[in-house]
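> No letters, just coordinates:
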């Protein structure tokens, strides 16, 4: 239930990045209304095509891929290719007192659909306008999806086994990071509006969001680090040893030793007491013989089940 003080978000959204971002506002109890396309002649599905991806879980028009980032939202259809649809959008913004308009439509289409910042702020001058695109409004014609952005920004080059091929991350992390950027930037803009009375334009790109998560790698480039320090490394850490997934009799355990004192506590346990050797007592020593150390740990853990190793 909402009241007149509840922020209203109107969002022309598709795929995952923006639906995930506006879902965060649903979690705050805000009113989120998503705009979907009107029926297209010759196409069986109605509304957002993502409604029909995955397994039907809440009716024939709400499949699993769609429900996860859109639960708790309202939905309307508008044909923004027609003047009547664009006029209806302006009336909605004015009548509902929309606080935030969001879109992840390609910037090249903003003006023709009547969803650009200047057009929408003409009916509500304190409107907060937020866009997600592949490369930002300065590159309006560039399309983009999460795995493409992962490849473009180096994530795939940093993910996977050391001698294996590039690999995308399991979760769609650039989509999700962009959605989190929407959440953070809109909250900041609303806070600023409370102080100044002014709305603002927010431009978020998948690429910028992705690169912001390379924080631990970009300094290495600036400092002239050798290439082997900036490459995919599987389950291992580039600096701290041992950090890895080790086999057990019924699966795997993940071990992360981040200091020499942690190593000392590990080898104080009977299971690993045989590894209490001088060469292993410092991280640099462990790094110098890391292949042998990883092999010795694996030879130990594989004799026990996961629960026993995890209890150490």
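Arrived safely, thanks for sending. For clarity, every value in this text was computed on a predicted model and none was experimentally measured. Numbers count the residues shown, from 1 in each chain.
> For the rest of this, base every contact and every neighbour count on C-alpha atoms.
Noted.
> Helices of the chain, start to end?
Using DSSP state H, the helices of the chain run over residues 17-27, 64-70, 83-96, 110-113, 117-121, 146-152, 173-196, 206-211, 218-222, 260-267, 283-288, 290-301, 306-310.
> A further structure is provided below for comparison with the first:
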């Protein structure tokens, strides 16, 4: 366990775990943000003068206290809370020595450099495992540490393309379509988090760390779920169906009198209840539609009836009657509507954190979906500026004196936003 006093340990399931975060962009930072929300101490290592690439991925950017736009992007803010930033150039001898000193008190290292990059600096898992036998070392790459593509750079968009999801997303007569957010990156971060927690349990039981090899392409393939298994079982290549479901009918977004609504009929009883509500009770008894299997086969004909009926009422009217009768449905919300939805707000999915670098003094972020009764998540640090905590971390964890830190800053080995 990382050396912390009881008073210094935040409340959380991972309290006492210290993570050296050498990742950037989205997959690694998503992983370490989750670990941080669960109580782990996250040290975000950033290259002096550069920092995380996503800091400049905008607009939009944070507006500073002077009213001027900063270089801190909303994209960066989305995956970097509960971290402290250390600006350190580990490619220089002094920086390399400091990194090794920091690892002496770390439980986990997360990195997303191209395969083989850290080996040049003696910072790959094989180089470190003898000196740090209990270290959980997590490598996140596009294609993994093995295989013919291992040396390639990895990006979410490429993973979505190569991993098949774009072939089943979008309109049937349209081009391949990616998901609207970096979902391959985010899901890779989730799998990395799960793997790290499992490896920590093993480490606590045996004293042995291990190497986690997590790849965007592997993860993307894994969440093809039913469409992948549909193919593996049938040999038939899945196709784009727009908003339709390959195995359930009716299950799509329908136009109403004043908007759109998602109708998600999951079983035959729900279908018969929808038929009664739509004054189409005979369809529930029609052998072409009475079972889900037959509805899937006859989806085109059924969809014609459902689409006509759904356009006869407003979205609000449909939602009211469908909820009353237990037929699953929901509105198609814009993101502005999401963050004004009473359920979303009641569940704490929008949070505000103190943030002196913004003109308002606070920053709004997306909350964690994890609700733990005994060890709830906590929000302790807003996303840091690059090198914001360099002096504190080097003093507390590496034992450096102030004049040593000043000298390292002058040499470009360390960067600090605190004079």
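Structure's in. What do you need? Keep in mind that what you see is a predicted model, and the values were worked out from it rather than measured.
> between the helices of structure 1, which one is nearest to residue 10 of structure 1?
When the helices of structure 1 are compared by CA to CA, helix 83-96 sits nearest residue 10 of structure 1, at 7.9 Å.
> For residue 288 of structure 2, which non-adjacent residue is spatially closest?
Nearest-residue entry for residue 288 of structure 2: residue 294, 5.5 Å, with adjacent residues in sequence omitted and distances by CA to CA, 6 or more residues apart in numbering.
> With residue 286 of structure 1 instead?
residue 280 (4.8 Å).
> which position in structure 2 aligns with that neighbour?
Residue 280 of structure 1 maps onto residue 289 in structure 2 when the alignment is built from TM-score structural alignment.
> since we're on whatever residue of structure 2 lines up with residue 266 of structure 1, how many residues are nearby?
By TM-score structural alignment, residue 266 of structure 1 lines up with residue 274 in structure 2. Neighbour count of residue 274 of structure 2, defined by other CA atoms under 10 Å: 24.
> now do residue 350 of structure 2
Neighbouring residues of residue 350 of structure 2 were enumerated by other CA under 10 Å; the total is 16.
> Same question for residue 60 of structure 1.
Look at residue 60 of structure 1: counted by other CA under 10 Å, it has 11 neighbours.
> what sits against the residue nearest to it when sequence neighbours are not counted?
Sequence neighbours aside, residue 52 is the residue nearest to residue 60 of structure 1 in space, at 7.5 Å (criterion: CA to CA, 6+ apart). Each residue near residue 52 of structure 1 by CA atoms under 8 Å, 6 or more residues apart in numbering is listed here: 45, 60-63, 65-66.
> For residue 52 of structure 1, what is the corresponding residue in structure 2?
When structure 2 is aligned by TM-score structural alignment, residue 52 of structure 1 is paired with residue 56.
> rewinding a little: the match of residue 280 of structure 1 contacts residue 283, correct?
Yes. The criterion here is CA atoms under 8 Å, and residue 289 of structure 2 meets it with residue 283 at 6.5 Å.
> Looking at those two, which has the bigger crowd around it?
The neighbour comparison of residue 289 of structure 2 against residue 283 (other CA under 10 Å) goes to residue 289, with 24 against 19.
> and that one, how far is that from residue 298 of structure 2?
7 Å (CA to CA, to the nearest Å).
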